[in-house]
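Chemist: any chance you could fold what I've pasted below:
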Amino acid sequence: MPVLPGAPPVEIRLKRSAQARRFSLRVSRLDGRVTLSLPLRARESEAMAFARSQEGWIRSALAEIPLREGVGIGSVVPVEGQFLRLESAAGRTVRREGDSLLVPGDPGQIGARTGAFLRALARERLVAASDRYAALIGRRVERVTLRDTRSRWGSCAQDGALMYSWRLVMAPPTVLDYVAAHEVAHMVEMNHSADFWAVVERLCPGWQEQRKWLHSSGQALHQYRFGD
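Modeler: All right, here's what the predicted structure looks like:
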């Protein structure tokens, strides 16, 4: 992968595209990946010369990306829209108590245990929401898969299988419900037509506010690192 020299060096991912008519740069605010799109016949040397001419903009964009925060005792983490402080505790199960999330076991593993707790809670909430919305349109969810996706919050396959980012469980419950309704609506309309949005509105009235929350605040859910 080509590298823009400097301190630190920056890897540049080249993406050739038949639709590209000129060079264009994109810096992902989720993981800091720098992508340079270029026409099919463009030379790599020309592309990197363009990247060097935009070095100031690239480094400025990278500097604005929040660092991922390692989770440990005393960290504050959002759980279903509520910020909870992680505390070491006795016992065997992770549990909420007031404004705290009590995590038993080795304090050095508190991040991993919190991540496991969130994934289990996400599966419970997302399966329930998906089944509820699917029943409203007379469909059945084949399976639900959870991933730590950075490019999308969910997806729906032709066979009715749904995929979600488990980090949705960190958002307010209404936001998680909206994403579930959105993906279930694709069982009826595999597009984003007016008919599709009509299904979303029927399943989740007022979805616009939840979508706005994802656009304005969803990125922050990726800043927490749970030891994985």
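
Chemist: going by C-alpha atoms from here, please, whenever you check contacts or count neighbours.
Modeler: Fine.

Chemist: looking at this, Gln158 is in a helix?
Modeler: No. Checked against DSSP: H, G, I helix; E, B strand; the rest coil, Gln158 lies outside a helix; its state is coil.

Chemist: now show me the structure for the sequence below, then we'll compare the two:
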Amino acid sequence: MELAGRRLDYRLRRSARRTLALRVDHRGVQVSAPQRLPEAEIEAFLLANHGWLERKLGDLRSAASVAAFEAVDGALFPLEGRPARLVVVPGRRRACWSVGEDGVEELWLGDGVDTRAALLRALKARATERFTPRLAEYCARLGRAPVPLRLTSARTRWGSCSTRSGIRLHWRLIHVAPALADYVIAHEVAHLAEMNHSPRFWQIVEALYPNWREARRALAEVARTLPAIDARDTLAPEDM
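Modeler: A predicted model of the protein is given here:
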């Protein structure tokens, strides 16, 4: 269709659902619609969400232009909202976190390993270490027992929640400031009470994390700047 003077290609998926839904990911724009909804109403829905579409498509273009991270000695990468440094040490066998003379946190790796893979393992281990107690804290605030935590590499989500398997958090949240990671944790914990995005759900989020609106905006901004350490990290997860 033509949208604001531009051609917009989108995939249309019809099902027994009752409402319209819009998604933008590495495959492009997808609209999910009820079986018999007229195309005119679908296009009106796209027009009404033109601003959101432009922003998400811009994010796609920005993510595609991010250069692959070079895992070399001295390379800087974000860690919990601050810059950290990769240090390659000849003969070292195990990864080790340290602090440099300039106060910058460092990850020491040996020169005989796949530095990118070793960096990825270290970041995921750090994410599990940091997020597990935060998840337990927010579960307690909701009056729930802690649920299992798993890490994910999903392309389009910062996290997900299942009443059976627990909560999944994107490992790349270890890049962002703890306050922003906490917002995602609070968001997913709120789903333990409301498995939807109803007004009641957002009331729970606000009770758990009052500044969620500011955190949501900040997370969307910082997501565009994250390095592509994993070869699959071609996109930033979408807003929550």
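
Chemist: which residue, other than its chain neighbours, is closest to the residue positioned nearest the centre of the second structure?
Modeler: Taking Cα atoms, centre = their mean, the centroid of the second structure lies closest to Trp158, which sits 3.0 Å from it. Distances taken as Cα to Cα, 6 or more residues apart in numbering put His170 closest to Trp158 of the second structure, at 5.1 Å, once the chain neighbours are dropped.

Chemist: for Leu62 of the first structure, same thing?
Modeler: In space, Leu62 of the first structure is closest to Gly32, 6.2 Å off (Cα to Cα, 6+ apart).

Chemist: give me the neighbour count for the one you found.
Modeler: With neighbours defined by other Cα atoms under 10 Å, the count for Gly32 of the first structure comes to 19.

Chemist: gap between it and Trp57 of the first structure?
Modeler: 13 Å (Cα to Cα, to the nearest Å).

Chemist: would you check the span in the second structure matched by stretch 197-215 of the first structure?
Modeler: Mapped onto the second structure using TM-score structural alignment, stretch 197-215 of the first structure spans residues 202-220.

Chemist: what does Thr114 of the first structure align to in the second structure?
Modeler: Checking TM-score structural alignment: Thr114 of the first structure goes with Leu119.

Chemist: about what we covered before: from Leu135 of the second structure, how far off is the residue nearest to the centre of the second structure?
Modeler: According to Cα to Cα, Trp158 of the second structure stands 14 Å off from Leu135 of the second structure.

Chemist: so which residues of the first structure form helices?
Modeler: Secondary structure of the first structure (DSSP state H): helices located at 44-53, 55-63, 110-136, 173-185, 194-203, 207-217.

Chemist: tell me the most buried of these?
Modeler: Mean neighbours per residue, mean count of other Cα atoms under 10 Å, is largest over these for helix 173-185, with a mean of 25.

Chemist: and that helix, what does it pack against?
Modeler: Counting contacts by 3 or more Cα pairs under 8 Å, 6 or more residues apart in numbering; DSSP states H and E, helix 173-185 of the first structure is packed against helix 110-136, strand 154-156, helix 194-203, helix 207-217.

Chemist: turn the helices of the first structure into JSON lines, including distance to Arg13 of the first structure.
Modeler: Output for these, formatted as JSON lines (distance: least, Cα to Cα, whole Å):
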{"stretch": "helix 44-53", "distance to Arg13 of the first structure": "10"}
{"stretch": "helix 55-63", "distance to Arg13 of the first structure": "13"}
{"stretch": "helix 110-136", "distance to Arg13 of the first structure": "30"}
{"stretch": "helix 173-185", "distance to Arg13 of the first structure": "30"}
{"stretch": "helix 194-203", "distance to Arg13 of the first structure": "34"}
{"stretch": "helix 207-217", "distance to Arg13 of the first structure": "25"}
